[in-house]
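A.B. asks: just to be clear, the model below is a prediction. Sequence and coordinates:
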Amino acid sequence: MNRPLIAVVVPVFNERDNLAPFHEAVTGVMRSLRDYDWEFVFVDDGSRDGSFEVLTALRARDEHVLALRFPRNFGSHVAIAAGIDYCRGDAAIVMAADLQDPPALIRDFVDRWRGGYDVVWGARTGRDDGVVRSYGMGVFYRLVRRFAIPTYPTGGTGSFCLISRPVIDAFRQCNERNRLTFGLIAWSGFRETNVPYHRPRRLIGSSSWTIRRMVHAAIDTFVSFSSLPIRTISVLGLLVSFLSFVFGAYVVINKVFFGTRVQGWSSVMLAVLLLGGVQLLMIGVLGEYLQRILEEARARPLYIVERTLGFPPVAASQPDSRSVTA
């Protein structure tokens, strides 16, 4: 009887020094799960530090290692999508290569999965990333939970999770170009649970998640999974209209009943600048939606695979219409 297969999906971007320690740590955990087979699906997201050469060396001594290589950087969420597309597991565990997602939690993930859950999140109860970064991420996660994804863990999870084969199949049907792994998995609606953990500090190298990328991810989250931006435009429009009506009534009442005029260019300029700022804000929000509509209309491949390691010829060919194999 074949043992259940667990795929460990790992996006990689300039992680050369982390790959060997990560592989060793996760392999040790997987060997302790004697009732399961496993595979690594590493996705090199256009690394320029020799990460793929390290993966090639790992593959030479461990047949569990499979890898894809992109010709350029497509983003971590696209890399995760490729790994899920190519994985063959009955379940897939998505992890970062920097060991900030503790491999020891894999056992708990598998136990919850065998207990009947289709999605198991690694829920952060704290993080060693510095006060400013931790506070900023905490605010972001609370906003996501309040306005976009109600089931999202309060302390955040990133993309550290286990998903069952039904979730994998559902995830692969989501073809939008602006992707957030945790959002699409939560949107699918399968039975889910959390495994709490404290996120340690990165030991080797520096994170590629800059402030700019985090802001971009926040915008993607609210545009893709919440009606808040569009509703905010409506609320601002109503508020400005109401204030304009009140001010107009004030001017008319002063003129008709008291024979006085409202004086001053400052109030006029303030009103003009306020309205101009609100209009530009609304145009910017609409522009975010239009830009995403344009990307979907272009229908370009989600990613391009330049090279594969360890996949059989059929699996290494184009798995679906959203990818291209060079």
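C.D. replies: Sure thing, it's come through. Residues are numbered from 1 along each chain as shown.

A.B. asks: from here on, just use CA atoms for contacts and neighbour counts.
C.D. replies: Noted.

A.B. asks: now the strands for the stretch 151-300 of the chain?
C.D. replies: Along the stretch 151-300 of the chain, the stretches classed as strands by DSSP state E, counting those that start in this stretch are 161-164, 192-199.

A.B. asks: list the buried residues for stretch 156-175?
C.D. replies: Buried residues in stretch 156-175, counted by 16 or more other CA atoms under 10 Å: 156-165, 167-168, 171.

A.B. asks: oops, could you answer that again for stretch 50-68 instead?
C.D. replies: Under 16+ other CA under 10 Å, the buried positions of stretch 50-68 are Ser51, Phe52, Val54, Leu55, Thr56, Leu58, Arg59, His64, Val65, Leu66, Ala67, Leu68.

A.B. asks: and the gap between the third one and Arg61?
C.D. replies: The span separating Val54 from Arg61 equals 11 Å under the rule CA to CA, to the nearest Å.

A.B. asks: ok, so what distance separates Arg124 from His23?
C.D. replies: 22 Å.

A.B. asks: for Thr221, same thing?
C.D. replies: When Thr221 is compared with His23 (using CA to CA), they lie 31 Å apart.

A.B. asks: touching, Arg307 and Leu66? I think so.
C.D. replies: No. The criterion here is CA atoms under 8 Å, and Arg307 misses it with Leu66 at 11.1 Å.

A.B. asks: next up, a second structure to put side by side with the first:
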Amino acid sequence: MESLAIIVPVYNEESVLQEFYQRTSAVLNDLDGMSSTILFIDDGSSDNSVDIIRDLIRKDDRLSLIRLSRNFGKEAALTAGLDHVDADAVIIIDADLQDPPELIPRMIQLWREGYDTVYGQRTERYGESFVKKTTASLFYRFMAGVGRVAIPRDTGDFRLISRRAVNALRSLSESNRFMKGLFSWIGYPQVALRYSRDPRHAGDSKFNYWKLWNFALDGITSFTTLPLKMASYLGMLLAFGSFIYGAYVIIKTIVWGDPVPGYPSLMTVVLFIGGIQLMFLGVLGEYLGRMFDETKRRPLYLIQEHINNGAEK
């Protein structure tokens, strides 16, 4: 019999967990010829999420919970889930019900047709602000243009991946993980499942614009060196322009005896070049900081407890 495991990262989702379980379990009950499990990964929730999951586990032996020792971030929570599932197919889905569990049978159908990854591709994003939709669209298009790996546009973490793909992801050990990029990096046959993303069933998004900005930086620095190349190219361009302008000033002074331009123009040039230098020192710092994190080789996450149908490990 084929097996399916569903990974659900959870961070302060007490308002949606009951409804998520009802809808997802209804879908799993209708699957023929396939055993299924749901693994919740609690990423340091401070509300009643863990208590609600404990109650659900007592009622349904298909459910289990891994509770991380603190908030390590969603990428680490997803990694913990992938490290602890054993199934022919694995589905990653958020608990907020923006990604409909009712699409699971269609994902399974495409997987049975031979695809190792079936990723959800959003055609609409209801309930999200214009700014968030616009910045997300620009980010994915930027990554598509400059990244070393083709990351599908308008996709999130909602996807089905095969056992072979899960094993490949487990072999990747970097600390700074941009999962959307890693899902694409491993290759293997992939196909999009287009759908309209619903608004959150309840509660608020845990990603503010500052977290999204840092998330974007992780993606850019993990899968492209374009910012470093831009620093080199712009530096050469400024150096060449400075050489031409300096030659012009010298020739003009020798031939016509004009004095060197005064203080305002000099300060403008100095401040401009200084600003460019500081900006690209920051770019270098981002890459060096990530290299520093990799050399420490700390574990990506620590587990506080593992609960499987009431049994703690």
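C.D. replies: Noted; the coordinates are in hand. No experiment lies behind these values; they were computed from the predicted model shown.

A.B. asks: give me the contacts around stretch 149-164 of the first structure.
C.D. replies: By CA atoms under 8 Å, 6 or more residues apart in numbering, the surrounding residues in contact with stretch 149-164 of the first structure are 90-96, 101, 109-110, 113, 118-126, 138, 141-142, 144-145, 181-183, 186-187, 194, 225-226.

A.B. asks: longest helix anywhere in the second structure?
C.D. replies: Using DSSP state H, we find that the single longest helix of the second structure is helix 263-296.

A.B. asks: tell me, that one lands on which residues of the first structure?
C.D. replies: The alignment of helix 263-296 of the second structure onto the first structure (TM-score structural alignment) covers residues 265-298.

A.B. asks: give me the mean deviation of the matching stretch from the second structure.
C.D. replies: Following the fit onto the second structure, the mean deviation recorded for stretch 265-298 of the first structure is 1.0 Å by mean CA distance after the TM-score superposition for the first structure.

A.B. asks: ok, and for that stretch, which residues are buried?
C.D. replies: By 16+ other CA under 10 Å, the buried positions in stretch 265-298 of the first structure come out as Val278, Met282, Val285, Arg292.

A.B. asks: pretty sure the third one is touching Pro229, no?
C.D. replies: It refers to Val285 of the first structure. Yes. Using CA under 8 Å, Val285 of the first structure is in contact with Pro229, at 6.7 Å.

A.B. asks: give the contact list for Tyr287 of the second structure.
C.D. replies: Contacts for Tyr287 of the second structure (CA under 8 Å, 6+ apart) come out as Thr221.

A.B. asks: please tell me how far it sits from Arg153 of the second structure.
C.D. replies: Applying CA to CA, the value for Tyr287 of the second structure to Arg153 of the second structure is 25 Å.

A.B. asks: quick one: map Asp45 of the first structure onto the second structure.
C.D. replies: In the second structure, Asp45 of the first structure lands on Asp43 (TM-score structural alignment).

A.B. asks: neighbours around that match, how many?
C.D. replies: Neighbour count for Asp43 of the second structure, taken as other CA atoms under 10 Å: 26.

A.B. asks: ok, and the closest non-adjacent residue to it?
C.D. replies: Of all residues not flanking Asp43 of the second structure in the chain, Asn71 sits nearest, at 4.9 Å (CA to CA, 6 or more residues apart in numbering).

A.B. asks: again with Asn14 of the first structure
C.D. replies: Ser47 (4.8 Å).

A.B. asks: redo the buried residues of stretch 156-175 of the first structure as TSV? Include distance to Glu15 of the first structure.
C.D. replies: Formatted as TSV, those follow (distance: CA to CA, whole Å):
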residue	distance to Glu15 of the first structure
Gly156	23
Thr157	21
Gly158	18
Ser159	17
Phe160	17
Cys161	20
Leu162	22
Ile163	24
Ser164	27
Arg165	28
Val167	28
Ile168	26
Phe171	26
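
A.B. asks: returning to what we had before: which among the contacts of stretch 149-164 of the first structure end up buried?
C.D. replies: Using 16+ other CA under 10 Å as the burial test, the contacts of stretch 149-164 of the first structure include 90-96, 101, 109-110, 113, 118-124, 138, 141-142, 144-145, 181-183, 186, 194, 225-226 as buried.

A.B. asks: so which of those residues are in helices?
C.D. replies: The helices, defined by DSSP H, take in 109-110, 113, 138, 141-142, 144-145, 181-183, 186, 225 from these.

A.B. asks: may I ask which two of the residues you listed are separated the most?
C.D. replies: Across those, the longest distance by CA to CA is 28.3 Å; it joins Val110 and Phe225.

A.B. asks: nearest residue to the middle of the first structure?
C.D. replies: Centroid-nearest residue in the first structure, with CA atoms, centre = their mean: Leu180, separated by 3.3 Å.

A.B. asks: please state the offset of stretch 78-85 of the second structure from the chain centre?
C.D. replies: 15 Å (CA atoms, centre = their mean, to the nearest Å).

A.B. asks: and that stretch, which stretch of the first structure?
C.D. replies: Aligning stretch 78-85 of the second structure against the first structure (TM-score structural alignment) gives residues 80-87.

A.B. asks: may I see the buried residues of the matching stretch?
C.D. replies: In terms of neighbour count (16+ other CA under 10 Å), stretch 80-87 of the first structure has its buried residues at Ile80, Ala81, Ala82, Gly83, Ile84, Asp85, Tyr86, Cys87.

A.B. asks: thanks again, I'm all set now.
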